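# Fold the following, please.
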Amino acid sequence: MKVKSIKDITENPFWLSSALPYFFEGYGKEKIDINIMYLILPFILTKSIRDSILITANSSSSFDSLFYTPASKSKNKKNKMFETYNDSLMNKTSLVVIEEKYHGYKELMNRVLILAFKEGYFSLKNAHIVPLKVYDYSKAKEKENFLFDYFKCMRNLGIVFGKESTSNLYRKCQISKI
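Next up, the predicted model:
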């Protein structure tokens, strides 16, 4: 499969819009600042973040625990100090791409939000998203294919984002120009 074909599939606004209710489930609040929505795609569509960080997150995970503390606390390694430092550095390094991808995915996120709004996944109220449909990722029919991992990561990202203010998220992602 060609790289362009893979990009066309993963950056398809139709399936991305249908995945938003899983983010809403994790976020768990009645309304979401619309600016937070623009942070979703850089995390979800970055393979290194999705496959090694978000997939392992759980309900007790926070932004700091995922990106600023070592991922391998429980690993039994000979050189624990080096491994711990290395994992922590790798997670922090993953954040470096977020600002660039944030600006690159803005237009795609606009299309995703328009489609999701038309599909009735949310309404808008005073620059906030009000979720109308929330899906439980554990009941997704797609458990046997690649979409299930995306849905789980969307939910986990919602959990992590739900614990932070919009300004803290942008600061931690080092995004200064919105």
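# hey, let's count contacts and neighbours off CA atoms from now on
OK.
# What ranges does the chain have for its helices?
Remark: helices assigned in the chain by DSSP state H are 3-10, 13-27, 34-37, 40-44, 47-52, 63-67, 80-94, 98-104, 106-118, 147-162, 166-172.
# Looking at those helices, which is nearest to P131?
Of all these, helix 13-27 sits nearest to P131, with 6.5 Å by CA to CA.
# Please name every helix or strand in contact with that closest one.
helix 106-118, helix 147-162 (3 or more CA pairs under 8 Å, 6 or more residues apart in numbering; DSSP states H and E).
# List the buried residues in it.
Neighbour counts over helix 13-27 (16 or more other CA atoms under 10 Å) mark 13, 16-27 as buried.
# Using CSV, please lay out these together with distance to R155.
Supplementary listing: the buried residues of helix 13-27 in CSV, determined by distance: CA to CA, whole Å:
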residue, distance to R155
P13, 18
L16, 13
S17, 14
S18, 13
A19, 9
L20, 9
P21, 8
Y22, 5
F23, 4
F24, 7
E25, 6
G26, 4
Y27, 7
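# Let me know the closest of those residues to E83.
Within the set of the buried residues of helix 13-27, G26 lies nearest E83; the separation is 30.2 Å, counting by CA to CA.
# For M81, which of the helices and strands packed on helix 13-27 is the nearest?
Shortest separation from M81 across those is recorded for helix 147-162, at 26.4 Å, computed as CA to CA.
# and the closest one with helix 3-10, angle?
Interaxial angle of helix 147-162 relative to helix 3-10 (axes from the mean of the first three to the mean of the last three CA atoms, to 10 degrees): 60 degrees.
# tilt between helix 147-162 and helix 13-27?
50 degrees.
# other SSEs contacting helix 147-162?
When contacts are defined as 3+ CA pairs under 8 Å, 6+ apart, helix 147-162 packs onto helix 13-27, helix 40-44.
# want to put them side by side, so please do this one too:
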Amino acid sequence: MIKWLLPHPALSVMLLAVWLLMANTITVGGLVLGAIFAVILPKFTEPFWPDRPRIRFGRALAGYVVIVLYDILVANFEVARIILFRRNRDLRSRWLIIPIDLTTPEAVTVLAGTISLTPGTVSSDVSADGRYLLVHALDVADAEAEVARIKARYEARLQRVFT
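So this is what the prediction gives:
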């Protein structure tokens, strides 16, 4: 019954949360309307998700979210320090080509979004075969070490989240 009513529970939760955030207030009417959308929209879009990935909710996802939030906080201070106290000629901006071992497009999208959310880096492109991600980094001393850090810190955790 639950599987029929909520074919994609994560999407339903996200839709309800986004609806409440857009409403900017929590009212009974807003909650009911958001819940209706959260049930109806995934039901209508279910045929477009035939091979949807399995997402592990729990420790793997919670750990990933904590790491990402921590990295965003730290990167904000690092970028501010770079902008305020370093000269442009001292910047070591680089293009990084990151080989991707993730298998689902959703996991690759989350990886690219995570990299773009972290100040100082932006995901620019995914190769046509989906095996490489092109990333621009504001200040990188060692490109190979940065690629290894991204793979170990984000991609390895995403592999545990997207089973």
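# Drop the TM-score for these two in here.
Here the TM-score for the pair of chains, by TM-score structural alignment, normalised by the length of structure 2, is 0.24; 69 aligned residues with a CA RMSD of 5.3 Å.
# re earlier: what's the most buried one of the helices and strands packed on helix 13-27 of structure 1?
Mean neighbours per residue, mean count of other CA atoms under 10 Å, is largest over these for helix 147-162, with a mean of 25.
# Looking at the helices and strands packed on helix 147-162 of structure 1, spot the one closest to R111 of structure 1.
Checking these against R111 of structure 1 by CA to CA gives helix 13-27 as the closest, at 6.2 Å.
# and the angle from that closest one to helix 106-118?
Angular relation of helix 13-27 of structure 1 and helix 106-118 on a 0 to 180 degree scale: 80 degrees, by the same axes, to 10 degrees.
# just to revisit the earlier point, now the helices and strands packed on helix 147-162 of structure 1 as CSV including distance to F161 of structure 1?
Rendered in CSV, the data for these read as follows (distance: least, CA to CA, whole Å):
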stretch, distance to F161 of structure 1
helix 13-27, 7
helix 40-44, 9
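# Among those, which comes closest to T84 of structure 1?
Of all those, the one in closest proximity to T84 of structure 1, counting by CA to CA, is helix 40-44 (22.5 Å).
# Okay, the closest residue to G162 of structure 1 other than its chain neighbours and E100 of structure 1: tell me how far apart.
With CA to CA, 6 or more residues apart in numbering as the criterion, G162 of structure 1 has its nearest non-adjacent residue at 4.6 Å, and that residue is Y27. Computed with CA to CA, to the nearest Å, the distance linking Y27 of structure 1 and E100 of structure 1 is 24 Å.
# Minimum distance to F117 of structure 1: which of the helices and strands packed on helix 147-162 of structure 1 has it?
Ranking these by their distance to F117 of structure 1 (criterion: CA to CA) puts helix 13-27 first, at 8.7 Å.
# I72 of structure 2 touches T114, doesn't it?
No: judged on CA atoms under 8 Å, I72 of structure 2 makes no contact with T114 at a distance of 9.1 Å.
# sorry, back to before: so the residue nearest to G162 of structure 1 touches M154, yeah?
No: checked against CA under 8 Å, the pair Y27 of structure 1 and M154 is beyond contact range at 9.4 Å.
# circling back: of the helices and strands packed on helix 147-162 of structure 1, which is nearest L66 of structure 1?
Taking CA to CA as the criterion, L66 of structure 1 comes closest to helix 40-44 out of those, the separation being 12.1 Å.
# and the closest one, what other elements does it pack with?
Helices and strands in packing contact with helix 40-44 of structure 1 are listed as helix 47-52, helix 98-104, helix 147-162; criterion 3+ CA pairs under 8 Å, 6+ apart.
# cutoff 6 Å now
Helix 40-44 of structure 1 is packed against helix 98-104, with contacts defined by 3 or more CA pairs under 6 Å, 6 or more residues apart in numbering; DSSP states H and E.
# and the residue lying closest to I98 of structure 1 once chain neighbours are set aside, what does it touch?
Nearest residue to I98 of structure 1 in three dimensions, chain neighbours excluded: P42, at 5.7 Å (CA to CA, 6+ apart). The contact partners of P42 of structure 1, by CA atoms under 6 Å, 6 or more residues apart in numbering, come to 98, 101-102.
# L169 of structure 1: which of the residues you listed is nearest?
Using CA to CA, I98 is the member of the contacts of P42 of structure 1 that sits closest to L169 of structure 1, with 11.2 Å.
# where do the strands sit along structure 2?
Chain-ordered strands for structure 2, with DSSP state E as the definition, fall at 94-99, 121-126, 132-137.
# N76 of structure 2: which of those strands is closest?
strand 121-126 (11.0 Å).
# Buried residues in the closest one, which are they?
The neighbour-count check on strand 121-126 of structure 2 (16+ other CA under 10 Å) flags 121-123, 126 as buried.
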